[in-house]
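In: what's the 3D shape of this:
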Amino acid sequence: MAFVSFTFYIFLAVVVLAYYLVPCRWRWTTLLVGSLGFYLYLSDGSLAKLGILVGSALICWFLALLQRQTPGLKRLWLGVALAASALPLLLLKEAPFFLSRGGQTLPQWLAAPVGFSFYTLQLIAYTVDVYRAQTDPQKNYFKFLLFVSFFPQIIQGPIPRYNQLAPQLLEGHRFEERTFVRGFLLILWGFFLKLCIADKAAVVVNTVFDQYPTYQGAYVLVAGILYSFQLYADFLSCTSFAQGTAELVGIHLSDNFHRPYLATSVQDFWRRWHISLSSWLKDYIYIPLGGNRKGTLRKFGNLLVTFAVSGIWHGAGYKFLFWGLLHGFYQIAGALLAPVRRTLGRFLQLPSHPLVHRACQRLMTFILVMLAWIIFRADSLSIGLSMIRSLVTVPNLWILTNDALFTLGLVWKEWGILLFCLGVLLAASLWQERGIVIRDKILEAPLVVRWAFYIGTILFVMVFGTYGFGFDAQAFIYGGF
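Out: Modelled structure (predicted):
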């Protein structure tokens, strides 16, 4: 039951209707029942996987209470809670990779449950916040279970903090037309991103990456650029679906992206990309290690450890670890080479106009991030490095000017639609960067204009969206992490 399936919106309509029919003080129970039912459906009816979710939440809830009731042993209870949460995640993440090295596979019944990576981070953050006295432990287990299992964000985030989300879940919200429509607009935006950009770009991306080394050189460049936008549009669409769905019942989830491809450095990129994960890594890995408080060398070491954890969280295998460490290296190199760049810029008399300077920074940041995405998407680290090497060793730029790109799965009309939709995404990003809230502008328009926009967007997505086999949209990329 993905966000783009008809079944999901039947389920959503039932949950929203039930939510507003139940008395305010009990509305959280409809969300709990709906969330557990949704999770059971996603798990193909597996009571065992639902049991892992319920049991993990029960352990962390109980140990958090023990921290408050037995303060002298709270460090012990924290350690037990962290071990109970982190070790199963590490085992299920890494076991398939190591078993595959010996020609074996992980039994199907040991496959990681849906959303396991995301709700595990929620549990860890909650128990640490209780230990730090930043959060009061929830005394009602079922209310805590709702925080862990809330259906819009359990699949792919955003990864919420207890103090930010729980009060909203437990407060019975009254129906507000403006909030409801704002949620609808986010869902509409999610459909546009998913079907008109992510799934359309995926056709070309899959062709090149799945048939390497047939396609090398400039083919890899095109696929790397498109994968960068595919991943962004796919993940942003899922966040938009989650936020829009939650807003239908008056709940606001935090933003997970702030126009990351407008970043002027890799460090800035990570302030804008997957913000809930980035802030989690900062608060629960980087700062506890010492952050930047213990000298430059220690700071660089902490950065590498933090990004190594990020790589391991994303998946098993050398390529994910390398990808994480590469982003740590980017930031270290950026800090060390900053004086060199300034001196070189003055020596070469490079343009110093702020707009030109910012554009150059954004272009260089995008290139560095894109190269890392190639490794992230490749079947293995060695293949990823080989694909990057082909960018400079296989001179075939002429494919950009002949009809070669039209043999990668998209005809010229579909390429035109994809480029147009990327232009819409860029324009929206630039407006948002200037502080313009597009949803508010739409809601301020006359009624006829608003409905023309709604109907026009729906028809555009239905006509020009790209669908998977059997007219079923492709699975969300981050659902695999």
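In: please count neighbours and contacts with C-alpha atoms only from this point.
Out: Fine.
In: which residue packs closest to residue 399, ignoring adjacent ones?
Out: residue 405 (6.6 Å; Cα to Cα, 6 or more residues apart in numbering).
In: ok, that neighbour - how many residues close by?
Out: For residue 405, the count of nearby residues is 17 (other Cα atoms under 10 Å).
In: that one in helix, strand or coil?
Out: helix (DSSP: H, G, I helix; E, B strand; the rest coil).
In: gap between it and residue 221?
Out: With distances taken as Cα to Cα, to the nearest Å, residue 405 is found 12 Å from residue 221.
In: and if you look at residue 49?
Out: With Cα to Cα as the criterion, residue 49 and residue 221 are 40 Å apart.
In: now do residue 395
Out: Distance from residue 395 to residue 221, by Cα to Cα: 11 Å.
In: and for residue 63?
Out: With Cα to Cα as the criterion, residue 63 and residue 221 are 50 Å apart.
In: swap in residue 303?
Out: In terms of Cα to Cα, residue 303 sits 29 Å off from residue 221.
In: okay, those two: which has more neighbours?
Out: Using other Cα under 10 Å, the more surrounded residue of residue 303 and residue 221 is residue 303, with 25 against 21.
In: flag every buried residue along the helix or strand containing that one.
Out: Here residue 303 is covered by helix 296-314, with elements defined by DSSP states H and E. Within helix 296-314, the residues that qualify as buried are 299-314, counting by 16 or more other Cα atoms under 10 Å.
In: I'd like the structure of this one too, to check against the first:
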Amino acid sequence: MSYTSLEYFAFLLLLIIVYYILPKRFRWMSLLAGSLFFYWQIMTDKRQIFILLFSLTVTYFCGLILQKLKKSSNIIKKRLILFTGIGFSTLPLLAEKAGSLLLGNKGIPENISILIPVGLSFYSLQLIAYLVDIYKGTITVQVNPLKFTLFATFFPQIIQGPIPRYGQLKSELFEGHDFKQENLMKGIQLVIWGFFLKFMIADKASIVVNTVFDNFPAYRGTYIWVAAILYSLQLYTDFLSCTTISQGVSKMLGINLTDNFNRPYFSTSVKDFWRRWHMSLSLWLRDYIYIPLGGNKFGLGRKWLNLLVTFGVSGLWHGDSLKYIFWGLLHSVYQICGEMYFRVAKKHKPELVTKEPTAITTHVRRIRTFFLVMIAWVVFRAASFKTSLKMIRSMFSDFNPWILGDDSIFNLGLGWKEFAVLILALLLLLVISTKQEAGVKIRDWFAKQNIAVRWITYLLAIWSIWIFGSYGFGFNAQDFIYGGF
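Out: A predicted model of the protein is given here:
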């Protein structure tokens, strides 16, 4: 049962009806039942439920103990409970990452890898944050084990996030919400937009991306440039589509999930990019890795070391091979180099960093940032670290731009009609994103239009996605990319 399947939305319709029929104080129970049912359906091996329950049980009881020790002056004892809880609750994740790194190309045996629960990387970070926040006293423990289970398994976000904090989500989940037509319609809008991003952009771009990346060195030079640009856009729209659908589904139930993206390709630096990309993960890394390591409190050298460690952890979280670790470290190196440049410029040419940037300067910075991020994405997507270096070298050493004008580009899996649809969809995304970046609230503006305009737009959007989207051209919907991390 995927987030784009008819079965999922049939399940959702039934859950919404049950949720609003029940008395308010019992509505969270329907969310729990629905979340457990959904998780049961997506498990590839039903034994995965025992690994999930193990992590939840350890975290639940360690949270209770930490709460009881709240007023204790025995710091060692509290830290022992905290690290024990984190260690055991995330043991499946640590074992999976360490096993893959140690085994290298052999990989984890299939009979073991099939036991790795879906959404493991996401709910593990939730559990770590839950225990740390109890230890720090920023939240109070959830004594009801069923409500705690709902927090950890809430179905719209368990596969791909966003990664919520308990303090953010508890009132949203446990306090029953009144039915509001406004919430239902806003939820439908978000789901339609998520489908547009998925079927009109991400799944189309993936055809070209897979053709080039999976068949290197048959494709070189400009082919790799095209695939690298499209992969950057595919990854963004695929991930954004899933979180947008999750927000839409939650909104239908009156529940608000935090935004996970803020137009990251409008960033003017790599540091700015990480303020806008996968924001729930970025904030998690800041609060639970970077700051505990000391942040920027102990001098520049220590700050940069903490940055390297933080992004190394980010790379390892994304994948269990050298290329992912290098990808994470590369982003930290980008930021260190950016800060070094800023310091030198501030000292010798302060006008470069103090004056208001012009429109041209802003666009140049955005293009530069996109280029740096795109190069890192090549490392992220390539079959191996070694292959990624060869592909990047080919981007600059093999010169064949004529493929853009001799129809060669249409031999990568998409014909000219499909390419035209993809480009038009990207242009629409660009226009809407530009308006949003300028402060225009598209959904608020849309809500002010009369009902005929709104429903005609809904129907045209659904029709366009159905006809011109991936299904329209006979492609199967690709799995959401971040569901594999």
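In: so how much does the longest helix that structure 2 contains differ from structure 1 once superposed?
Out: Ranked by number of residues, the top helix in structure 2 under DSSP state H is helix 222-252. When structure 1 is overlaid, helix 222-252 of structure 2 sits 0.3 Å from its aligned residues on average, using mean Cα distance after the TM-score superposition for structure 1.
In: isn't residue 258 of structure 1 right up against residue 270?
Out: No. With contact defined as Cα atoms under 8 Å, residue 258 of structure 1 does not reach residue 270; the gap is 9.8 Å.
In: quick one: residues contacting residue 300 of structure 1.
Out: residue 332 (Cα atoms under 8 Å, 6 or more residues apart in numbering).
In: first-to-last residue distance for stretch 474-482 of structure 2?
Out: Per Cα to Cα, stretch 474-482 of structure 2 runs 23 Å from first to last residue.
In: what are the contacting residues of that stretch?
Out: Under Cα under 8 Å, 6+ apart, the answer for stretch 474-482 of structure 2 is 160, 199, 203, 235, 238-239, 242, 470-471.
In: mind doing that once more with 6 Å?
Out: residue 160 (Cα atoms under 6 Å, 6 or more residues apart in numbering).
In: gap between that stretch and the chain center?
Out: How far stretch 474-482 of structure 2 lies from its chain's middle: 16 Å, per Cα atoms, centre = their mean, to the nearest Å.
In: please apply the same query to stretch 354-366 of structure 1.
Out: With Cα atoms, centre = their mean as the basis, stretch 354-366 of structure 1 stands 25 Å off its chain's centre.
In: mean deviation (superposed) between it and structure 2, please.
Out: Looks like 0.4 Å for stretch 354-366 of structure 1 (mean Cα distance after the TM-score superposition for structure 1).
In: what's that stretch aligned against in structure 2?
Out: Using TM-score structural alignment, stretch 354-366 of structure 1 lines up with residues 358-370 of structure 2.
In: hmm, who's touching the helix or strand hosting residue 128 of structure 2?
Out: Taking DSSP H and E as the definition, residue 128 of structure 2 sits inside helix 120-136. Residues outside helix 120-136 of structure 2 that contact it (Cα under 6 Å, 6+ apart): 63, 86, 90, 139.
In: okay, whichever helix or strand comes after the longest helix of structure 2 sits on what stretch of structure 1?
Out: Proceeding N to C from helix 222-252 of structure 2, the next assigned helix or strand is helix 270-276, under DSSP H and E. Counting by TM-score structural alignment, helix 270-276 of structure 2 falls onto residues 266-272 of structure 1.
In: show me how far the matching stretch is from its chain's centre.
Out: 14 Å.
In: how far apart are it and its match in structure 2?
Out: Stretch 266-272 of structure 1 sits 0.1 Å off on average (mean Cα distance after the TM-score superposition for structure 1).
In: could you point out which element follows whichever strand or helix holds residue 48 of structure 1?
Out: Here residue 48 of structure 1, judged by DSSP H and E, is contained in helix 47-69. Later in the chain than helix 47-69 of structure 1, the nearest helix or strand by DSSP H and E is helix 74-101.
In: packing partners for that next one?
Out: helix 47-69 (3 or more Cα pairs under 6 Å, 6 or more residues apart in numbering; DSSP states H and E).
In: which one in structure 2 is aligned with the residue nearest to residue 399 of structure 1?
Out: For residue 405 of structure 1, the residue aligned by TM-score structural alignment is residue 409.
In: ok, residue 417 of structure 1 next?
Out: By TM-score structural alignment, residue 417 of structure 1 lines up with residue 421.
In: now do residue 157 of structure 1
Out: Aligned partner of residue 157 of structure 1 by TM-score structural alignment: residue 161.
In: one step back: so which of the contacts of helix 120-136 of structure 2 wins on neighbours?
Out: residue 63 (26 neighbours).
In: residues in contact with it?
Out: Residue 63 of structure 2 neighbours (Cα under 6 Å, 6+ apart): residue 131.
In: and the contacts of helix 120-136 of structure 2, which two are furthest apart?
Out: 90 and 139 (20.3 Å; Cα to Cα).
In: how many neighbours does the residue mapped onto residue 147 of structure 1 from structure 2 have?
Out: Counting by TM-score structural alignment, residue 147 of structure 1 corresponds to residue 151 in structure 2. Neighbours of residue 151 of structure 2 under the rule other Cα under 10 Å: 26.
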